[in-house]
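Participant: just coords:
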């Protein structure tokens, strides 16, 4: 029976990955073993479950029906095992997660000692990238993502939101002057951010009361990594608009200056996502609960009714008197 369950698990992984090779990598077993286990299922069932070509593995009609049964059976088996063991109290095993770089470095990695103190038997593999990964193909148990969800194959739990600040380095402002209104940014150097998946450069948005402005910024550089983006601002390459948890420390230290503090940008929802055809294991469950707890306690992971104004934000009066030289500086890149 154990061999049959293992073969079913392997078959499900091959269907999910669309490849014997990727399934073997995810399961950390030889490709030949994966192939043999699937063949044993086909022999026992006297039917072909998969179409195999040199480039692609696809499921047959019988295979698709069997796949759905396997997913349900394996989920029931795991539920039964967990209900009769201490797994819920002490989850263990490999947990592979993925999250954006800035969120990892500034929010979750500093909090991880608490997670491992609670769950010492979990071994985490943490991928840190702003590129949206394919959870099934890359063998990722769950991921943290910002923005609206468009993948209907994922189950999502909203765990928080992130807010944005507009800022620039003091050296940049000395050279180019201080914008007093979002429309002033059209005459400034700006650092843009582009999607690692589509290459699209994101517009900037500003709200103040009922007034809303969306601007496609002109810039000399665009990046797709949040940490690199912040460093571009620190280097004086232009005005940036980034999450406040990445900028607040730099503003407080005087390395960046918050601009347009009476304007807000649309907050971005944050979700933990995992494949819908996957049983939510105890290790994933406790990680999701822990992330929700971390975000609930974090000072920047909630929607603000009013714009945050930091100590180094420039009020309008200060903007008007920053220096005569800055006011007279050319606004052209």
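Facilitator: Okay, I see it. Fair warning: this is a prediction, and the values are worked out from it, not measured in the lab. Numbering: from 1, shown residues only.

Participant: use CA for all of it now, contacts and neighbours both
Facilitator: Noted.

Participant: quick one, what contacts residue 221?
Facilitator: Neighbour list for residue 221: 190-192 [criterion: C-alpha atoms under 8 Å, 6 or more residues apart in numbering].

Participant: Is the residue nearest to the spatial centre of the chain within a helix or a strand, and which one?
Facilitator: Geometric centre of the chain, nearest residue: residue 145, 3.1 Å, by C-alpha atoms, centre = their mean. In this assignment (DSSP states H and E), residue 145 forms part of strand 142-146.

Participant: Could you give the separation of that strand from the chain centroid?
Facilitator: 4 Å (C-alpha atoms, centre = their mean, to the nearest Å).

Participant: now stretch 160-178
Facilitator: The answer for stretch 160-178 is 23 Å, by C-alpha atoms, centre = their mean.

Participant: Just the terminal-to-terminal distance for it.
Facilitator: Length of stretch 160-178, first residue to last, C-alpha to C-alpha, to the nearest Å: 32 Å.

Participant: want to compare, so here's the second one:
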């Protein structure tokens, strides 16, 4: 294994905290990964990793070397691509929250893969906040206001939201005429995976957000289940407009309280602050910006 390949492997071991997972990502035997890191340590005359039976973590020297390796590999890939006229390639791991992939990315994916045929895209969907570096993810798409983290990124779109209910629910409970008329109504609970709490309903009133806690006899953690429960008439709910786009014209869902809509929320694409963008991540980010800009037209 040459020096650059050993650096790539070392980066993956640090990020995955595992020789086994890093070797699987790179496509080499675990013994090869172990030998490559030992050779690096012998050449540098420092210990790069602390190893136990369950855990692998960089030493202080290993952390410093890891950061240098990231910059070196990114520069090499940029230089080779620029001078050889090569298009970015390799495995690209993307984590997408909820249904964002299906609505905004998948329709244009054939064009992306035609532009960059050497990229192998591994896209996963989830609602939880992933540890991008530890889980070997290159970038993530997230819906909503973002917590403080070691991530940087770009905002892709602001999504309008609305409050809805099914005709069956309104037939039983009546049409609320305003925020103060919500007594006696109930919501479908959307539960946070990080805290376990239910998200309250939110309404914009005179430029300020007003939250309303309501009883919920059903709560879910997934977007699709949230929408399905609403269609069954189990309560009021709030979603981005695109989620209800097919239901509103058909009358399966009806918009409510349109004078006091929920606040709009951002969608962002994020990557680790301490990692230079590789060419394949850079072209994916630029393409994602295109896709969401097209959705706003």
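Facilitator: Arrived safely. Nothing here was measured: the structure is a model prediction, and the numbers come from that model.

Participant: Tell me how the two chains score on TM-score.
Facilitator: Superposed pair, TM-score by TM-score structural alignment, normalised by the length of the second structure: 0.92. Supporting alignment: 297 aligned residues with a C-alpha RMSD of 1.9 Å.

Participant: related to what we said a few turns ago, to which residue of the second structure is the residue nearest to the centre of the first structure aligned?
Facilitator: In the second structure, residue 145 of the first structure lines up with residue 142, judged by TM-score structural alignment.

Participant: Compute the distance between its match and residue 158 of the second structure, please.
Facilitator: According to C-alpha to C-alpha, residue 142 of the second structure stands 12 Å off from residue 158 of the second structure.

Participant: Find residues that contact each of those two.
Facilitator: Jointly contacting residue 142 of the second structure and residue 158 under the rule C-alpha under 8 Å, 6+ apart are residue 267.

Participant: mind listing what residue 253 of the second structure touches?
Facilitator: Contact analysis of residue 253 of the second structure by C-alpha under 8 Å, 6+ apart lists 164-167, 230-231, 244, 247.

Participant: 10 Å instead?
Facilitator: Neighbour list for residue 253 of the second structure: 163-169, 227, 230-233, 244-247 [criterion: C-alpha atoms under 10 Å, 6 or more residues apart in numbering].

Participant: are any of these buried, and which?
Facilitator: Neighbour-count burial (16 or more other C-alpha atoms under 10 Å) applied to these gives 163-169, 227, 230-231, 233, 244.

Participant: aligned partner of residue 268 of the first structure in the second structure?
Facilitator: Alignment note (TM-score structural alignment): residue 268 of the first structure maps to residue 265 of the second structure.

Participant: Would you confirm that its match contacts residue 145?
Facilitator: Yes: Residue 265 of the second structure is within contact range of residue 145, at 6.8 Å (criterion: C-alpha atoms under 10 Å).

Participant: name the helices or strands packed onto the helix or strand just after the strand holding residue 145 of the first structure?
Facilitator: Using DSSP H and E, the helix or strand that follows strand 142-146 of the first structure in sequence is strand 154-162. Using 3 or more C-alpha pairs under 10 Å, 6 or more residues apart in numbering; DSSP states H and E, the elements in contact with strand 154-162 of the first structure are strand 142-146, strand 268-275, helix 282-297.

Participant: buried set for stretch 86-96 of the first structure?
Facilitator: Quick answer for stretch 86-96 of the first structure (16+ other C-alpha under 10 Å): 91, 95-96.

Participant: max-length helix in the first structure?
Facilitator: The longest helix of the first structure (DSSP state H) is helix 61-83.

Participant: After that one, which helix or strand is next? Please name it.
Facilitator: strand 93-99.

Participant: Which part of the second structure matches the helix or strand just after that following strand?
Facilitator: The helix or strand immediately downstream of strand 93-99 of the first structure is helix 101-103, counting by DSSP H and E. Alignment note (TM-score structural alignment): helix 101-103 of the first structure is matched to residues 98-100 of the second structure.
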